[in-house]
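Visitor: need a structure here:
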Amino acid sequence: MNRNEIVAHIEETKSLLCVGLDTDLDKIPTHLLSNEDPIFAFNKAIIDATAAHCVAYKPNTAFYEAYGLEGWKSFEKTVSYIKENYPKHMVIADAKRGDIGNTAARYAKAFLDTLNCDAITVAPYMGKDSVQPFSGRKGKWVIVLGLTSNPGADDIQKLELSNGLAVSQSVMDSVASWIPNDELMFVVGATRPDELAKIRSRYPETFFLVPGVGAQGGSAAEVVEAGCVKGIYGLLINASRGVIYASSGDDFAEAAGRAAEKLKMEMAGAFA
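Guide: I've put the predicted structure just below:
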């Protein structure tokens, strides 16, 4: 999925929303637990209810790995379902892999080739040889952690170096020299709109995956104001719990659809 295809789908859908599929058996409606594959049953219903209001899905691998082989089967079925039924929607494997050399190459093969995801999140703190093995695949994206939305990001990412740059900024500058811009996205948290605006000024044409909207307190409208770029948009704004767990009742899918539509409307400033 190349940049032009992403932008075209954003314009068609009038949305920047990415729905995070952080599916937890302890949180899904209890009536689904009798299904042969309750994780996939939940995901399928959420996907069908939200597809008209979003442009991407982001299954977090931890929520599938937690259930062993059966969880991985659910992950694979979820990716395949999106690809077969909503081929314009980007599928992001939120795996945060960060190893080097042959190991990184195997992770890239697993998620980008075998599982056919469009992108994978990558932790860059082992350096160049932990990031580059994920690049070089046509239509595939490397989404590198930049400045994340969690409180602990200040522990390392915001530390100031002797050159005056924060660690996160120095890392992003390095990554931008390793990966072509049409294969690279940065994770930049929604809970830091002032920082997002600064990072946008430094990378005017780079796509950002922005977590932290909804349950973590970030504002979709503020993210649009701080980071949207006219003509290329440059944002995928992720919401997970606030959408997929909008209801725990029989109406869970319909509630998720309404929550996704509400977030989509909050992003309307991108299309004004």
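
Visitor: going forward, measure contacts between C-alpha atoms and count neighbours the same way
Guide: Will do.

Visitor: enumerate every residue touching the residue nearest the centre of the chain.
Guide: Centroid check for the chain by CA atoms, centre = their mean gives Lys58 as the closest residue, at 4.9 Å. By CA atoms under 8 Å, 6 or more residues apart in numbering, the contact set of Lys58 is Cys18, Val19, Gly20, Leu21, Val91, Ile92, Ala93, Asp94, Asn238.

Visitor: show me which of those are buried.
Guide: Using 16 or more other CA atoms under 10 Å as the burial test, the contacts of Lys58 include Cys18, Val19, Gly20, Leu21, Val91, Ile92, Ala93, Asp94, Asn238 as buried.

Visitor: among those residues, which are located in strands?
Guide: In this view, those that belong to strands under DSSP state E are Cys18, Val19, Gly20, Leu21, Val91, Ile92, Ala93, Asp94, Asn238.

Visitor: can you tell me how far Gly101 sits from Ser177?
Guide: Gly101 sits 18 Å away from Ser177, going by CA to CA, to the nearest Å.

Visitor: wait, I meant Ala220
Guide: For Ala220 relative to Ser177 (CA to CA), the value is 29 Å.

Visitor: more neighbours, these two?
Guide: Ala220 (29 against 10; other CA atoms under 10 Å).

Visitor: Phe75 against Ala62, yeah?
Guide: No - checked against CA atoms under 8 Å, the pair Phe75 and Ala62 is beyond contact range at 10.3 Å.

Visitor: of the two, who's got more company?
Guide: Neighbours were tallied for Phe75 and for Ala62 using other CA under 10 Å; the higher tally belongs to Phe75 (25 against 16).

Visitor: what is the host helix or strand of Thr50 packed up against?
Guide: For Thr50, the element it lies in under DSSP states H and E is helix 38-50. Packing partners of helix 38-50 (3 or more CA pairs under 8 Å, 6 or more residues apart in numbering; DSSP states H and E): helix 68-85, helix 252-266.

Visitor: now the other sequence, so there's something to compare against:
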Amino acid sequence: MRYAERLQARIEATGSRLCVGIDPRPGDDGIEAVPEFLKRLVGETWEHAAAFKPNMAYFEAMGLRGIEMLGDLLAEMPDEVPVILDAKRSDIGETQKYYAHSYFSHWKVDAVTLNPFLGYDSIEPFLGWEGKGIYLLAVTSNPGSADFQRQQLADGRSVFELVTALGDRAKEEGRQTDVGYVVGLTNASGVLGKVPDAPLLVPGLGAQGGDLASLAEAGRSAPDVINVSRGISYAGDDRSFGERAADWARKISDAYGAPANA
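Guide: Sure, this is the predicted structure:
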């Protein structure tokens, strides 16, 4: 089964497009309290999740112990839920080959985010993995996406359309890995109509203030997932992780006109 097919099946099984972001931030209890936090977060939210998205930066910030925690977390993830590793790697092809082996063979994640700035040969090592996916940064959720990604070229295209052309090329070549894109909800206006109907990973909802309306109105059929991190892990209210995840899943599904499963 291809990655996009597996993700679509999960969306249909749950009625949810929620991607639960996993961004652990050690508090007063210190690093050793993080594993229990991760266990509760995954255990309470997985039934409402179309996907999980651990962010490498938060684990790397805890040093070698953080990498160990990430490895333990990935080994214990529910089989039903695809895992997108948010790594945003970018390097020459030879180095990328080892990143791909690490993520897909060793850690066995289902998909990974990549920065495509180095061009097609830098993503090629990720394209021969059956059942896996990659998400190329196309239009990110930060204001700086206007500096490069949304700039217009002389031929009328925007820079992010050069990114989506890489995914089109991989599809035309019949590559085994599915190619999707990261499109931030905060900057999606005027963008979605130019993005192929391939899987999207959509940050920017919740704490970043993105609006679901533009995405819901785009009429897309691909298995897009919308990420919420702080709004589940660090909402600052008295609800459980599961209650917050269920609430976000309902909000997203209501915007799409398809209520999430209870």
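
Visitor: any idea what the TM-score is?
Guide: The TM-score (TM-score structural alignment, normalised by the length of structure 2) is 0.89; 253 aligned residues with a CA RMSD of 2.0 Å.

Visitor: re earlier: quick one: the helices and strands packed on helix 38-50 of structure 1 as CSV, columns for distance to Ala119 of structure 1 too.
Guide: Below are those laid out as CSV (distance: least, CA to CA, whole Å):
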stretch, distance to Ala119 of structure 1
helix 68-85, 12
helix 252-266, 22
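
Visitor: packed most tightly, which of the ones you listed would that be?
Guide: Stretch with highest mean neighbour count among the helices and strands packed on helix 38-50 of structure 1: helix 252-266 (a mean of 21; mean count of other CA atoms under 10 Å).

Visitor: what packs against that helix?
Guide: Taking 3+ CA pairs under 8 Å, 6+ apart as the contact cut, helix 252-266 of structure 1 packs with strand 17-21, helix 38-50, helix 220-227, helix 241-244.

Visitor: in JSON lines, list those along with distance to Ala110 of structure 1.
Guide: Shown next, in JSON lines, are those (distance: least, CA to CA, whole Å):
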{"stretch": "strand 17-21", "distance to Ala110 of structure 1": "19"}
{"stretch": "helix 38-50", "distance to Ala110 of structure 1": "20"}
{"stretch": "helix 220-227", "distance to Ala110 of structure 1": "32"}
{"stretch": "helix 241-244", "distance to Ala110 of structure 1": "26"}
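
Visitor: any idea which of the ones you listed is most buried?
Guide: It is strand 17-21: most buried of these by mean count of other CA under 10 Å, with a mean of 28.

Visitor: now that one on structure 2. Mean distance?
Guide: With mean CA distance after the TM-score superposition for structure 1, strand 17-21 of structure 1 departs from structure 2 by a mean of 0.5 Å once superposed.

Visitor: so that strand matches what in structure 2?
Guide: Aligned by TM-score structural alignment, strand 17-21 of structure 1 falls on residues 18-22 of structure 2.

Visitor: counterpart of Tyr61 of structure 2 in structure 1?
Guide: Not Tyr; residue 61 of structure 2 is Ala. Mapped onto structure 1 by TM-score structural alignment, Ala61 of structure 2 lines up with Ala66.

Visitor: what do you get for Val183 of structure 2?
Guide: Using TM-score structural alignment, the equivalent of Val183 of structure 2 in structure 1 is Val188.

Visitor: so that match sits against Val144, correct?
Guide: No - Val188 of structure 1 lies out of contact with Val144 (CA under 8 Å); the separation is 9.3 Å.

Visitor: follow-up on the earlier one: let me see the contact set for the match of Val183 of structure 2.
Guide: Leu145, Gly146, Leu147, Thr148, Ser149, Leu196, Phe208, Leu209, Val210, Pro211.

Visitor: out of those, list just those in strands.
Guide: Using DSSP E, the contacts of Val188 of structure 1 in strands are Leu145, Gly146, Leu147, Phe208, Leu209, Val210.

Visitor: and the aligned partner of the last one in structure 2, how many neighbours does it have?
Guide: Here Val210 of structure 1 is matched to Val202 in structure 2, going by TM-score structural alignment. Using other CA under 10 Å, Val202 of structure 2 has 26 other residues around it.

Visitor: again with the one 3 residues further on
Guide: Leu205 of structure 2: 22 surrounding residues under other CA under 10 Å.

Visitor: quick one: residues contacting it.
Guide: Leu205 of structure 2 touches Leu185, Thr186, Asp211, Leu212, Ile226, Asn227, Val228, counting by CA under 8 Å, 6+ apart.

Visitor: okay if I get the ones in strands among the contacts of Val188 of structure 1 as TSV plus distance to Ser162 of structure 1?
Guide: Output for those, formatted as TSV (distance: CA to CA, whole Å):
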residue	distance to Ser162 of structure 1
Leu145	22
Gly146	19
Leu147	19
Phe208	27
Leu209	28
Val210	28
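
Visitor: of these, closest to Pro133 of structure 1?
Guide: Leu145 (15.7 Å; CA to CA).

Visitor: for the aligned residue in structure 2 for that closest one, give its distance to Gly209 of structure 2.
Guide: Mapped onto structure 2 by TM-score structural alignment, Leu145 of structure 1 lines up with Leu137. Leu137 of structure 2 sits at a distance of 19 Å from Gly209 of structure 2 (criterion: CA to CA).

Visitor: who has more neighbours out of the two?
Guide: Set Leu137 of structure 2 next to Gly209 and count neighbours by other CA under 10 Å: Leu137 wins out with 22 against 11.

Visitor: skipping its backbone neighbours, what lies nearest that one in space?
Guide: Leaving aside its sequence neighbours, Leu137 of structure 2 sits nearest to Val182 (CA to CA, 6 or more residues apart in numbering; 4.8 Å).

Visitor: is it fair to say the one you found lies in a helix?
Guide: No - looking at Val182 of structure 2 with DSSP: H, G, I helix; E, B strand; the rest coil, it is strand, so not inside a helix.

Visitor: can you count the residues close to it?
Guide: 22.

Visitor: so who does it touch?
Guide: Thr113, Tyr135, Leu136, Leu137, Ala138, Val139, Thr140, Leu200, Leu201, Val202, Pro203.
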